[in-house]
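1. sequence unknown, structure follows:
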């Protein structure tokens, strides 16, 4: 009669595998997964309704440098974030010899609907600027001061949080939230991107901001959250 095989290895391995899977799931749910881009998908109005509503925190202590010293290369592709965004948002892009620096291109401006020719250089580079869709000072007032230093740098360089836009309109926005400033065109997409950013980074909305966002999204039912 053949010897009977022991089932002990299987009896040990199956529970061990379940433990490994449970730990991996716990880490993801507890914050092991990276905070930021891609954390929220689906309907913008539903995502807005899921955001916490709180009064704005004091602006005390806010400094631009708390979000890093200018543009960095957070994705380690060899190019700074500003040039990554310009390459993403412009058409007909011409690059410098380094393969990163955007020398020229054309922007279909999401805030005005205008076509803007971009040419790198003194007096022309500012025609197209990179907007932090949730202004950094506004982000500071709605939860970003609770992020770590590294998270704030990644927030300020998150492609989801950034758009190439008309320079003058970007300047007029300043650090306003949606209750204080909206673009002349593309309000639905703009607010949906703000909701996506706040969802991805665990920021809240103020009562006035949330009401303004809801009013915009009520006029564009089915508006989806954007990707980066």
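-> The structure has been received and is ready for your questions. All of these numbers come straight from a predicted model, not from anything done at the bench. Numbers count the residues shown, from 1 in each chain.

2. rest of the way, CA atoms for contacts and neighbours
-> Will do.

3. biggest helix in this structure, by residue count?
-> The helix that spans the most residues within the chain, counting by DSSP state H, is helix 8-27.

4. show me where the protein has strands.
-> Here the chain has its strands, by DSSP state E, at 90-95, 102-108, 115-119, 128-132, 162-166.

5. and of those, who's closest to residue 178?
-> Among these, strand 128-132 comes nearest to residue 178, with 12.9 Å by CA to CA.

6. that closest one: how far from the chain's middle?
-> 13 Å (CA atoms, centre = their mean, to the nearest Å).

7. that one versus strand 102-108: what angle between them?
-> If you take axes from the mean of the first three to the mean of the last three CA atoms, to 10 degrees, strand 128-132 sits at 70 degrees to strand 102-108.

8. name the residues of strand 128-132 that are buried.
-> Neighbour-count burial for strand 128-132 flags 128, 129, 130, 131, 132 (criterion: 16 or more other CA atoms under 10 Å).

9. would you quantify the distance from residue 77 to residue 153?
-> Plainly put, residue 77 is 16 Å away from residue 153 if you go by CA to CA, to the nearest Å.

10. no no, residue 62
-> Using CA to CA, residue 62 is found at 14 Å from residue 153.

11. the two: who's more crowded?
-> Higher neighbour count among residue 62 and residue 153: residue 153, with 20 against 15, using other CA atoms under 10 Å.

12. put this next to the first one:
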């Protein structure tokens, strides 16, 4: 009997232990989630790394300088919209006395890197560049441009008949600058303006020709995705050189920035060109109302057309003049790009 009781007691203890163990496992499962659940519930959220864009390799610019176009802006520089409010608003000054040469004759090497401003910009803005032998990687013989004005790809080949496919645009046109404060600048300051990389872009030639000397109130790039950057550059250039805007120009830029890109940063200015200190203040020209520009006389045609100089070309309303145009002469083309009297 005692043996039977002992066996029964042992069985009862075993059953109790079994149920107790089962209970512990159940409690443990409810208190501690599976490893995968714990990771999802408690691990700090970490964004997946963004896939880096594939960027075409650019040939190094002369003297080993890095490309500056498209570089991040200095965060302390603020926004283009805020900078816009620092620009004075006035009417246009007379265009009297304007000539391309008042901004320096031809392209200059103001950053003293051994390469003129035109080729500096081609080296900066083009990819897959090939250089003319013996020019220390300065003169661009060919390359590929992702044109900011049209969002198209242009294959550039240097030559009298081909260079015009890519032109160097003054984002703030020289004539526009002349009528909005540049008359007050001393010659060294205007020369800096005409060769400042901040104000220069390699662009589609025909589109640049269509722009002429229009400001933001009369012309904007057909590529709408570039307009924010475009007007930000115009604003930065006018701020740097103390130029003003007309009310219509100001309002057009403000409308673009406010509606599309209120946080558009001020462009980075790392082109190595500073505004020279003026020796003495230049006289302030009398401003006039911002009225529509009178139509430019049509070009003179015929095989016997002869222009004495660029002043005569501009007076005839045919600047810039190109290879094949009536009156073309190589003396108008100082940089050999097939475009004269720019």
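-> Yep, that arrived. It should be emphasised that the depicted structure is a prediction, and the values quoted were computed from it without experimental measurement.

13. TM value for the aligned chains?
-> The TM-score (TM-score structural alignment, normalised by the length of the first structure) is 0.81; 190 aligned residues with a CA RMSD of 1.2 Å.

14. let's have the strands of the first structure in CSV, adding distance to residue 13 of the first structure.
-> Shown next, in CSV, are those (distance: least, CA to CA, whole Å):
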stretch, distance to residue 13 of the first structure
strand 90-95, 53
strand 102-108, 54
strand 115-119, 60
strand 128-132, 49
strand 162-166, 47
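
15. deepest of the ones you listed, which one?
-> When the strands of the first structure are scored by mean count of other CA atoms under 10 Å, the highest mean neighbour count falls to strand 162-166 (a mean of 25).

16. quick one: contacts of it?
-> The contact list for strand 162-166 of the first structure, computed with CA atoms under 8 Å, 6 or more residues apart in numbering, reads 85-86, 89-90, 107, 109-112, 116, 127-133.

17. how much does that strand stray from the second structure?
-> Taking mean CA distance after the TM-score superposition for the first structure, the mean distance separating strand 162-166 of the first structure from the aligned residues in the second structure is 0.3 Å.

18. in the second structure, what residues pair with that strand?
-> The alignment of strand 162-166 of the first structure onto the second structure (TM-score structural alignment) spans residues 200-204.

19. which residue ranges form the helices in the first structure?
-> Taking DSSP H, the helices of the first structure run over residues 8-27, 44-50, 81-89, 136-141, 149-156, 167-173, 187-201, 207-218.

20. dump those helices into JSON lines; add distance to residue 123 of the first structure as well.
-> Below are the helices of the first structure laid out as JSON lines (distance: least, CA to CA, whole Å):
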{"stretch": "helix 8-27", "distance to residue 123 of the first structure": "49"}
{"stretch": "helix 44-50", "distance to residue 123 of the first structure": "38"}
{"stretch": "helix 81-89", "distance to residue 123 of the first structure": "17"}
{"stretch": "helix 136-141", "distance to residue 123 of the first structure": "25"}
{"stretch": "helix 149-156", "distance to residue 123 of the first structure": "25"}
{"stretch": "helix 167-173", "distance to residue 123 of the first structure": "12"}
{"stretch": "helix 187-201", "distance to residue 123 of the first structure": "27"}
{"stretch": "helix 207-218", "distance to residue 123 of the first structure": "35"}
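
21. of all these, which lies closest to residue 95 of the first structure?
-> Each of these has some distance to residue 95 of the first structure by CA to CA; the shortest is helix 81-89, at 8.8 Å.

22. now do the buried residues in the closest one.
-> Taking 16+ other CA under 10 Å as the criterion, helix 81-89 of the first structure shows 81, 82, 83, 84, 85, 86, 87, 89 as buried.

23. how much space is there between the closest residue to the second one other than its chain neighbours and residue 132 of the first structure?
-> I take that to be residue 82 of the first structure. Closest residue to residue 82 of the first structure apart from its sequence neighbours, by CA to CA, 6 or more residues apart in numbering: residue 71 at 6.3 Å. Shown here: residue 71 of the first structure relative to residue 132 of the first structure, a distance of 12 Å by CA to CA.

24. one more: residue 157 of the first structure?
-> The gap separating residue 157 of the first structure from residue 132 of the first structure is 9 Å, by CA to CA.

25. unless I'm mixing things up, residue 55 of the first structure is touching residue 208, no?
-> No. Under the criterion of CA atoms under 8 Å, residue 55 of the first structure makes no contact with residue 208, lying 9.1 Å away.

26. with neighbour numbers in mind, choose between these two.
-> residue 208 (17 against 13).

27. the second structure: which residue goes with the more buried one?
-> Using TM-score structural alignment, the partner of residue 208 of the first structure in the second structure is residue 248.

28. likewise residue 82 of the first structure?
-> Under TM-score structural alignment, residue 82 of the first structure pairs with residue 118 in the second structure.

29. please apply the same query to residue 22 of the first structure.
-> Matched by TM-score structural alignment, residue 22 of the first structure corresponds to no residue in the second structure.

30. give me the neighbour count for residue 22 of the first structure.
-> When counting by other CA under 10 Å, one arrives at 12 neighbours for residue 22 of the first structure.

31. next one: residue 175 of the first structure
-> Residue 175 of the first structure, neighbours per other CA under 10 Å, totals 17.

32. and it, what's its match in the second structure?
-> Checking with TM-score structural alignment, residue 175 of the first structure has residue 213 as its match.

33. list the contacts for its match?
-> Counted by CA under 8 Å, 6+ apart, residue 213 of the second structure has contacts 173, 174, 175, 176.

34. next one: it relative to residue 177 of the second structure, how far apart?
-> Distance, residue 213 of the second structure to residue 177 of the second structure, by CA to CA: 9 Å.

35. do the same with residue 93 of the second structure
-> Counting by CA to CA, the separation of residue 93 of the second structure from residue 177 of the second structure is 10 Å.

36. which neighbours do these two share?
-> Between them, residue 93 of the second structure and residue 177 share no contacting residue under CA under 8 Å, 6+ apart.

37. those two: which has the busier surroundings?
-> Between residue 93 of the second structure and residue 177, counting by other CA under 10 Å, residue 177 is the more crowded of the two (25 against 21).

38. quick one, what contacts the more buried one?
-> Shown in contact with residue 177 of the second structure (CA under 8 Å, 6+ apart): residue 243.

39. cool, and residue 257 of the second structure?
-> Counting by CA under 8 Å, 6+ apart, residue 257 of the second structure touches 80, 81, 228, 263, 264.
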